[in-house]
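> below are the sequence and a predicted model for it; my questions follow.
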Amino acid sequence: MTPTITTFTQQRVTVADGVALNVAVGGAGSPVVLLHGFPQTHLMWRHVATDLAADHTVICPDLRGYGDSDKPAATDGRTYAKRTMAADVVALARALGHDRFALAGHDRGALVAVRAGLDHPGAVTHLAALDVLPTLDMWEVMHGTSAAVGFHLYLMAQPPGLPERMIGASADAFFGHFLDGWATDPDAIPADVRAAYLKASREAVPSIVADYRASATVDVEDDQADRLAGHRLRMPVTVLQQDWGTALGFDAAARWRAWAPNLVHNTVSCGHFMAEEDPGEVVKALRGLLSR
């Protein structure tokens, strides 16, 4: 088992046929589900989760295909669709006794959280997204040489075979590139945590690639259908982002507001891994969201 959050209990919960998620649970009170990003596990929430656990039941799963959760073969494009992964999260919360819950996600987990909010509005009471754009918007704003920062998005969007072989041949270098390059404070991810992330990622190359491939195919289709239908996130939404919208030439808050009318959007001064680099700011934002 990969490391978990101190004082939290770790268990496996079946959420779909043949799929169980590894989950850490702690605290007591109204439920908050925290979804990790790439290339990480639920351990990224260790600081935030322990703070919130003072007065909330905090649920931190490894997403399908990541960490110690099951990694089903991608038999079709829907195996790692955000719609499928969002259904996992709702099933997990229900299995733990919660029909309604607040939901926060970082990076890939934020995309799952957004899909959960769109598909299961009766279950998600509050929603937070950390340092990401909705899938459809992400592809719309990536263009020209500035898109080079997202080279991995295009690599993992390729048909099965080549991306898995290339990444698998040098997995630690590939995943380590993001852990090192996206953090402004290298001490925020200590050596033992970094090693845990690398081990978990190298053991999950096919499923991680399948997750990203879905975001270039079926996830875009789902977002397009929701945009055309006028579906929106009607619950209170908080977004924390670096100010990379300026560099890429778009208004991130406006992009989010089109999906979330009840929005609080803030930029942060830390790097991408904000729950580890500035957990106090993330806790403040989440507690503010939960009070709305």
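Good, I have the coordinates.

> okay, CA-based contacts and neighbour counts for the rest of this
Fine.

> what segments of the stretch 151-292 of the chain are helices?
151-155, 162-169, 171-181, 191-202, 205-215, 218-229, 244-248, 252-257, 274-277, 279-290 (DSSP state H, counting those that start in this stretch).

> check it against this one:
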Amino acid sequence: MTIAIPGFDYQRVTVEDDVTLNVAVGGTGTPIVLLHGFPQTHVMWRHVAVDLAADHTVICPDLRGYGASDKPAARDGDGGTYAKRTMATDVVTLVGKLGHQRFALAGHDRGALVAIRAGLDHPATVTHLAILDVLPTLDMWDVLHGSSAAVAFHLYLMAQPPGLPEQMISASADAFFGYFLDGWARNPRAIPADLRAEYLKASREAVPSIVADYRASAGIDVEHDRADRAAGNRLAMPVTVVQQDWGAALGYDAAALWRSWAVDLEHRTTSAGHFMAEEAPDEVVTTLRALLAR
């Protein structure tokens, strides 16, 4: 890791016998955890984290399988190594070891899926929940259909059995991950060249674990979501969702989907691109501070 969040301290925290996470911690006050997305690391939160650290303890880990965190080999069979339930437990364990029993949680992209699962599995621990630019896993698969699903080709590729996806992506890793960094940003200058290079390096060194993360979202994560829906489980804490207007693009009502999961919901769209914490950090900070005040 060559790029760090300014003013933050770094440490490694063991969350499971064979898994240690890299985490940046800064500020003082009530804790908020920020979880990164694909194909990035915790550094995507650098602008937001520094602002929030003025009056909060801000905790920014690399998820298991990403960045400088450990990348355990996926177990055969059930996909549990990279299930969002497992990754959410990582986060709760990590924050507990840092001395906090309750915390606010914000996630982007893959980190948002982990955050949703943490909110469902640990409702007494997560006080507030912010979700940036995803749908819950079960709904994500349900809204993808026909030719419009081509926008999510990577989901289908990485859902395939082990072997071919890893080989294909590893053979052209920089082109694969760079496609998303370049194509999903409305303001390419938001990710400077040195950071883009670091994201690419971190991703090409983590191809098996990244694919395992996505593969879990086509299997065990769907099972967990279905079980929660059948049981009527919902997110009980205040929830804010900020998304690009994917509902209009793909023909569904995003706010209605979210209302089925969240008791206390604020949902809105943004004009920023997918990497909104880097493209529009002031907007994200304002959103998070408003959520924390609820």
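Nice, thanks for sending it over. Predicted model, so just to flag it, every value in this text is computed and none were measured.

> rewinding a little: for the helices of the stretch 151-292 of structure 1, give me a markdown table that also has mean neighbour count and distance to Asp51 of structure 1.
Listed next are these as a markdown table, based on neighbours: other C-alpha atoms under 10 Å; distance: least, C-alpha to C-alpha, whole Å:
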| stretch | mean neighbour count | distance to Asp51 of structure 1 |
| --- | --- | --- |
| helix 151-155 | 14 | 33 |
| helix 162-169 | 16 | 36 |
| helix 171-181 | 16 | 24 |
| helix 191-202 | 18 | 19 |
| helix 205-215 | 24 | 29 |
| helix 218-229 | 16 | 33 |
| helix 244-248 | 13 | 28 |
| helix 252-257 | 18 | 27 |
| helix 274-277 | 23 | 12 |
| helix 279-290 | 17 | 7 |
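
> tabulate the ones you listed (TSV), appending distance to His56 of structure 1.
As requested, the helices of the stretch 151-292 of structure 1 are exported to TSV (distance: least, C-alpha to C-alpha, whole Å):
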stretch	distance to His56 of structure 1
helix 151-155	35
helix 162-169	39
helix 171-181	29
helix 191-202	25
helix 205-215	30
helix 218-229	31
helix 244-248	32
helix 252-257	27
helix 274-277	17
helix 279-290	10
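
> do you know which of the ones you listed lies nearest Asp55 of structure 1?
The minimum distance between Asp55 of structure 1 and these falls on helix 279-290, with 10.5 Å, by C-alpha to C-alpha.

> quick check: the gap between Gly183 of structure 2 and Asp51 of structure 2.
According to C-alpha to C-alpha, to the nearest Å, Gly183 of structure 2 and Asp51 of structure 2 sit 27 Å apart.

> residue in structure 1 matching Arg204 of structure 2?
Using TM-score structural alignment, the partner of Arg204 of structure 2 in structure 1 is Arg202.

> wait, His128 of structure 2
In structure 1, His128 of structure 2 lands on His126 (TM-score structural alignment).

> what is the neighbour count of that match?
24 (other C-alpha atoms under 10 Å).

> what about it, is that helix, strand or coil?
strand (DSSP: H, G, I helix; E, B strand; the rest coil).

> please name the nearest non-neighbouring residue to it.
Ala102 (4.6 Å; C-alpha to C-alpha, 6 or more residues apart in numbering).

> in which helix or strand does the one you found reside?
Using DSSP states H and E, Ala102 of structure 1 sits in strand 101-106.

> where in structure 2 does that strand fall?
With TM-score structural alignment as the criterion, strand 101-106 of structure 1 aligns to 103-108.

> ditto for stretch 143-151 of structure 1
Residues 145-153 of structure 2 are where stretch 143-151 of structure 1 lands, counting by TM-score structural alignment.

> straight-line length of that stretch, end to end?
11 Å.

> mean deviation of the lengthiest helix in structure 1 from structure 2?
Secondary structure of structure 1 per DSSP state H: the longest helix is helix 82-95. With mean C-alpha distance after the TM-score superposition for structure 1, helix 82-95 of structure 1 departs from structure 2 by a mean of 0.2 Å once superposed.

> just the residues contacting that helix, thanks.
Residues outside helix 82-95 of structure 1 that contact it (C-alpha atoms under 8 Å, 6 or more residues apart in numbering): 13-16, 21, 33, 63-64, 78, 99-101, 111-113, 115-116, 119-120, 123, 211, 214-215, 219.

> now the strands for the stretch 1-150 of structure 2?
Ranges of strands within the stretch 1-150 of structure 2 are 9-16, 19-26, 31-35, 57-61, 103-108, 126-132, based on DSSP state E, counting those that start in this stretch.

> now render those strands as TSV, adding distance to Asp90 of structure 2.
Below are these laid out as TSV (distance: least, C-alpha to C-alpha, whole Å):
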stretch	distance to Asp90 of structure 2
strand 9-16	6
strand 19-26	8
strand 31-35	12
strand 57-61	10
strand 103-108	13
strand 126-132	14
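
> looking at those, which is closest to Ile169 of structure 2?
strand 103-108 (22.5 Å).

> check the mean deviation of that closest one from structure 1.
Mean deviation for strand 103-108 of structure 2: 0.1 Å (mean C-alpha distance after the TM-score superposition for structure 1).

> still on that earlier bit, show me which positions of the longest helix of structure 1 end up buried.
Across helix 82-95 of structure 1, burial judged by 16 or more other C-alpha atoms under 10 Å covers 82-93.

> ok, Arg108 of structure 1 to Gly29 of structure 1 distance?
Taking C-alpha to C-alpha, one finds Arg108 of structure 1 at 26 Å from Gly29 of structure 1.

> nope, Trp259 of structure 1 is what I was after
From Trp259 of structure 1 to Gly29 of structure 1 the distance is 29 Å (C-alpha to C-alpha).
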